[in-house]
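> just a sequence and a predicted model for now, questions to come.
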Amino acid sequence: MLELHTFSHSSASYRVRIALALKGVTSQNHAVSLIANDHLGAAYQAINPEGRVPAVVTDQGILTQSLAIIDWLEDTHPQPSLYPADPWQKALCRAFAHAVASDIFPVQNLGVRRKLMADFGADEAATTRWCAEWIAKGFGALETETARRGWQAGAGYLFADVPTLADICLVPQMNNARRYGVDLAPFPLLVAADAQARAHPAFLSTAPETQAG
């Protein structure tokens, strides 16, 4: 059985938990609290030298980085797929997911917020504004791209009749947007897509509020 090192409110951890649930793959979960700095301790850094979550321990070794873990799951458990079948739509799905995971999320994660406080004297209100600004900027682009594809509320999930990597990345980031008080009114398509996905059992059963630690 896989061992998953995860933190309840980590967006990257939530992505992997969703993917595992969609694939029907069970894991033994180990809570790594970012608030208590478990990720900075020697025990966890022996598992993941980056000191980040998630990490999975497999029969072949340890794998880190949420999108790499999800792609490995896709390769080793191909059904149900987390991508649309059409190659172009698959590429667009990947682009959407990477816009969240590579562009929006990194500038508002815990390490960045702590650095803003420690080195630049930013208080909680300032770091919240920082996070909200970058999330809104990224969401603006994704809303435009989603509209350009002709996706409409009620049309199913973002790229297929089942959740894909795009939905897996969107829902945790929407959690962050709400946490930082982002005005979501300008993003009605993303709000609708989020509502559609988060009602799926795989998203409900792995949501932060269901997790230990």
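Looks like it arrived, so ask away.

> every contact and neighbour count from this point should use C-alpha atoms.
Fine.

> now do the strands in this structure.
Assigned by DSSP state E, the strands in the chain fall at 2-6, 27-31, 55-57, 62-64.

> helices or strands up against the third one?
So that's strand 55-57. Strand 55-57 is packed against strand 2-6, strand 62-64, with contacts defined by 3 or more Cα pairs under 8 Å, 6 or more residues apart in numbering; DSSP states H and E.

> correct me, but Tyr157 touches Ala195?
No. The pair Tyr157 / Ala195 is not scored as a contact, 9.7 Å apart, by Cα atoms under 8 Å.

> which one's more surrounded, those two?
When neighbours are counted by other Cα atoms under 10 Å, Tyr157 and Ala195 differ, and Tyr157 comes out ahead with 21 against 15.

> ok, and the closest non-adjacent residue to Asp123?
With sequence-adjacent residues excluded and distances taken as Cα to Cα, 6 or more residues apart in numbering, Asp123 is closest to Met117, at 6.0 Å.

> Phe96 now?
Using Cα to Cα, 6+ apart and skipping the chain neighbours, the partner closest in space to Phe96 is Ala166 (5.8 Å).

> below is an additional structure, to be compared with the one above:
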Amino acid sequence: MTRPVIYDYWRSSASYRVRIALRLLGIDFERVPVNLLSGEQKDAPHLARNPQGLVPVLDIDGQRLTQSLAIVEYLAETHPDQNLLPTDPLGRARVRALSHAIAMDIHPICNTGTVNHVLEITGGGDPVRRAWMGKFIGDGLAAFERMLDNPATGRFCHGDRPTMADICLVPQVHNARRWQVDIGNLTRIGAIVSACERLPAFEPITAPDP
């Protein structure tokens, strides 16, 4: 069987999600870095992989997949015994809602392309960037904390095994730390992230690709 290949960027939250999922499932994979800062994602070779010019892209099972949550759901459906998505419809709906709260509501607003365009049209600099990140990451994670006030929350976002919700949460908390967003009062998030970070699958890449 051909080894899966992920085209990603070391600091990309979406790429981090897919790496976590692959590791949770015990799937060995190869990384091919795509340098977002140099604009490599907009070069012809990467656009041939993904016309959106985004990462990650995953080559697996003879197929090429894009969009991190679609990839994670594919992995969940092809490895149902690992419970990245719960087996019951209500549980799946809750995990998807938690995941979407980050991947569809926080992440796009704080994406590098979005923020850079805001700076361009406003003439703002780093203080504006940090204020923007603080506002939307802080508000988004505060809402996520309230969503965790639910009997279905366990050691992790949903029960006592990591799901797609945890796969989305941890990279977003890493972004909060990067931008020095104060989330110390979000105690449920803090406990869940601590539990996740004790698992090798959640280990981040901490230095740029050479």
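Looks like it arrived, so ask away. Here the structure is a predicted model, which means the values were calculated and not measured.

> for the two chains, what TM-score is obtained?
The TM-score (TM-score structural alignment, normalised by the length of the second structure) is 0.92; 208 aligned residues with a Cα RMSD of 1.7 Å.

> with mean neighbour count and distance to Ser81 of the first structure added, can I get the helices and strands packed on strand 55-57 of the first structure in TSV?
Below are these laid out as TSV (neighbours: other Cα atoms under 10 Å; distance: least, Cα to Cα, whole Å):
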stretch	mean neighbour count	distance to Ser81 of the first structure
strand 2-6	21	19
strand 62-64	17	20
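
> mind putting those into CSV with distance to Ile135 of the first structure?
Listed next are these as CSV, based on distance: least, Cα to Cα, whole Å:
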stretch, distance to Ile135 of the first structure
strand 2-6, 23
strand 62-64, 24
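
> what ranges does the second structure have for its helices?
Remark: helices assigned in the second structure by DSSP state H are 13-24, 44-49, 68-78, 89-100, 107-110, 112-122, 126-147, 164-178, 187-197.

> quick check: end-to-end length of stretch 118-132 of the second structure?
Start-to-end span of stretch 118-132 of the second structure (Cα to Cα, to the nearest Å) is 9 Å.

> and Leu36 of the second structure, how many residues sit next to it?
For Leu36 of the second structure, the count of nearby residues is 19 (other Cα under 10 Å).

> nearest spatial neighbour of the equivalent of it over in the first structure, skipping sequence neighbours?
By TM-score structural alignment, Leu36 of the second structure lines up with Leu34 in the first structure. Spatially, and ignoring its direct neighbours in sequence, Leu34 of the first structure is nearest to Phe7 (6.9 Å; Cα to Cα, 6+ apart).

> that neighbour maps to what in the second structure?
Match for Phe7 of the first structure (TM-score structural alignment): Tyr9.

> now for its match: which residues touch it?
15, 33-36, 55-56 (Cα atoms under 8 Å, 6 or more residues apart in numbering).

> next, format those as a markdown table and append distance to Ile71 of the second structure.
Output for the contacts of Tyr9 of the second structure, formatted as a markdown table (distance: Cα to Cα, whole Å):
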| residue | distance to Ile71 of the second structure |
| --- | --- |
| Ser15 | 10 |
| Pro33 | 18 |
| Val34 | 18 |
| Asn35 | 21 |
| Leu36 | 20 |
| Val55 | 11 |
| Pro56 | 9 |
